[in-house]
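A.B. asks: just coords:
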């Protein structure tokens, strides 16, 4: 994947099945879209740039980091590329959670090509509208760089010991930073923090009656 500056909207495909990536690329390119594909969430994160525009077709069940974890990390970094989830193992709770995270749609494989293209157009239109409005403050803007790093690893599902080992710091230091993260963000758990981060970017019309407004 070429990591040049991408100013024009693109369709980013993240799926660990080479056949699915190939068929989705052909479908998108046949409709005139520029496509970049990745075989893992980690590969997408490594290449991702803040100036990227477009939408992401994201597999839920990836090897390594899964789709929802990638979505949470992107949100935590203030990257609001619209997400269209694909899965071969859909379930109602998973679909509801995906939509509450602000996903454009949650589709079962094999997906109907025309419906997917319609949802991609919807996602690209929402990205364009977002570009016309002022960007909100970074969700983790009050945190230090080390705290942001630890928060992102926690969102990815790593335990305190795994975070400590990856960052070459002590387990107690990780615990201290996690406490500081929750204190600074006014939350009581990382589950609550992840929910609050995603609700910040959820369109008002996507909230169900009785949902509290985002902070």
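C.D. replies: That came through, no problem. Since the model is a prediction, treat every value here as computed from it, not as a measurement.
A.B. asks: Could you use CA atoms for every contact and neighbour count after this?
C.D. replies: Noted.
A.B. asks: Could you pull out the buried residues of the longest helix seen in the chain?
C.D. replies: In the chain, with assignment by DSSP state H, the single longest helix is helix 113-131. Residues of helix 113-131 classed as buried under the neighbour-count rule (16 or more other Cα atoms under 10 Å) are 116-117, 119-120, 122-127.
A.B. asks: Do you have the strands of the chain handy? List them.
C.D. replies: Taking DSSP state E as the test, the strands found in the chain are 10-14, 35-38, 54-59, 83-87, 105-108.
A.B. asks: what's the last one in contact with?
C.D. replies: Meaning strand 105-108. Strand 105-108 is contacted from outside by 83-90, 95, 98-99, 119, using Cα atoms under 8 Å, 6 or more residues apart in numbering.
A.B. asks: neighbour-wise, which of the residues you listed leads?
C.D. replies: With neighbours taken as other Cα atoms under 10 Å, the top of these is residue 83, carrying 27 neighbours.
A.B. asks: what's the distance between the residue sitting nearest the centre point of the chain and residue 39?
C.D. replies: Geometric centre of the chain, nearest residue: residue 71, 1.8 Å, by Cα atoms, centre = their mean. Here residue 71 is placed at a distance of 15 Å from residue 39 (Cα to Cα, to the nearest Å).
A.B. asks: Please apply the same query to residue 180.
C.D. replies: Distance from residue 180 to residue 39, counting by Cα to Cα: 35 Å.
A.B. asks: how about the nearest residue to residue 62, chain neighbours excluded?
C.D. replies: Distances taken as Cα to Cα, 6 or more residues apart in numbering place residue 16 nearest to residue 62, at 6.0 Å, with adjacent residues excluded.
A.B. asks: got another, please set it beside the one above:
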């Protein structure tokens, strides 16, 4: 189960929110400083970050910028008592899942977390595929691109001016490294990275 990270400088708010969410069965971790969250949280796993917009040192806006810069797979929801429409629109354009005013209803919060978890799952899958792709050698990447274009082994060998057996070996390695059981799955994974 993924973790819901509560990032808010108000301890009373994080404690109340944690109690509420744990009552719904979520695994919750509270953070009262943005910097500590950035330094210690698992930013590249499936999960949700509930960020307060107004915090000292590094506010929610700045923290979200850091998460984007670090390519975090955590989906972000903003909770704030100081929210206004322009800020909400800006954060949504940057990719935030939702922007909820405090106090938030349990139903609205749970619905936003469910949407965020689905988005984080896709982000994690995409990151995993990208890591597999990056493990390919330059020649394997080139052959993977030809496979996705629908070229047969003989055509790839002709284009690259290499032996058919060389293409077959590279193709087998591509399929193995990308954990694809067939061409359709490889194509789907390659497109998921786009």
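C.D. replies: Right, received. Where do you want to start? No experiment lies behind these values; they were computed from the predicted model shown.
A.B. asks: corresponding residue for the residue nearest to residue 62 of the first structure in the second structure?
C.D. replies: When the second structure is aligned by TM-score structural alignment, residue 16 of the first structure is paired with residue 9.
A.B. asks: ok, its match touching residue 58?
C.D. replies: No - between residue 9 of the second structure and residue 58 there is no contact under Cα atoms under 8 Å: 10.4 Å.
A.B. asks: So for those two, which sits in the more crowded spot?
C.D. replies: A side-by-side neighbour count of residue 9 of the second structure and residue 58, using other Cα under 10 Å, places residue 9 first with 19 against 15.
A.B. asks: check contacts around residue 85 of the first structure.
C.D. replies: For residue 85 of the first structure, the set of contacting residues under the criterion of Cα under 8 Å, 6+ apart consists of 57-60, 67, 98, 103-107.
A.B. asks: Compile those residues into JSON lines and extend it with columns for distance to residue 145 of the first structure.
C.D. replies: What follows is the contacts of residue 85 of the first structure, written out as JSON lines (distance: Cα to Cα, whole Å):
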{"residue": "57", "distance to residue 145 of the first structure": "29"}
{"residue": "58", "distance to residue 145 of the first structure": "27"}
{"residue": "59", "distance to residue 145 of the first structure": "29"}
{"residue": "60", "distance to residue 145 of the first structure": "28"}
{"residue": "67", "distance to residue 145 of the first structure": "24"}
{"residue": "98", "distance to residue 145 of the first structure": "28"}
{"residue": "103", "distance to residue 145 of the first structure": "27"}
{"residue": "104", "distance to residue 145 of the first structure": "30"}
{"residue": "105", "distance to residue 145 of the first structure": "32"}
{"residue": "106", "distance to residue 145 of the first structure": "33"}
{"residue": "107", "distance to residue 145 of the first structure": "36"}
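A.B. asks: Kindly supply the PyMOL command isolating those of these that are buried.
C.D. replies: The command below creates a PyMOL selection of those among these that count as buried (16+ other Cα under 10 Å):
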select buried, resi 57+58+59+60+67+98+103+104+105+106+107
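A.B. asks: Which single one of the contacts of residue 85 of the first structure is nearest to residue 11 of the first structure?
C.D. replies: Minimum distance to residue 11 of the first structure across these is 7.2 Å, recorded for residue 57 (Cα to Cα).
A.B. asks: which position in the second structure aligns with that closest one?
C.D. replies: Matched to the second structure by TM-score structural alignment, residue 57 of the first structure sits across from residue 50.
A.B. asks: wait, isn't its match in contact with residue 4?
C.D. replies: Yes - the pair residue 50 of the second structure / residue 4 is scored as a contact, 7.2 Å apart, by Cα under 8 Å.
A.B. asks: ok, residue 102 of the second structure touching residue 79?
C.D. replies: Yes - counting by Cα under 8 Å, residue 102 of the second structure sits close enough to residue 79 to count as a contact (6.2 Å).
A.B. asks: circling back: so which of the strands of the first structure gets nearest residue 134 of the first structure?
C.D. replies: For those, proximity to residue 134 of the first structure was assessed by Cα to Cα; strand 54-59 is nearest, at 17.5 Å.
A.B. asks: how close does that closest one sit to the second structure?
C.D. replies: Average distance between strand 54-59 of the first structure and its aligned residues in the second structure, after superposition and using mean Cα distance after the TM-score superposition for the first structure, equals 0.4 Å.
A.B. asks: Now do that strand: which elements does it pack against?
C.D. replies: In this structure, strand 54-59 of the first structure packs against strand 10-14, strand 83-87, helix 113-131, with contacts taken as 3 or more Cα pairs under 8 Å, 6 or more residues apart in numbering; DSSP states H and E.
A.B. asks: quick one: it to strand 10-14, angle?
C.D. replies: If you take axes from the mean of the first three to the mean of the last three Cα atoms, to 10 degrees, strand 54-59 of the first structure sits at 20 degrees to strand 10-14.
A.B. asks: Figure out how far strand 54-59 of the first structure is from the centre of its chain.
C.D. replies: Once both centres are worked out by Cα atoms, centre = their mean, to the nearest Å, strand 54-59 of the first structure turns out to sit 9 Å from its chain's centre.
A.B. asks: Could you tell me the angle between that strand and strand 83-87?
C.D. replies: Using the same axes, to 10 degrees, one finds that strand 54-59 of the first structure and strand 83-87 are set 20 degrees apart in direction.
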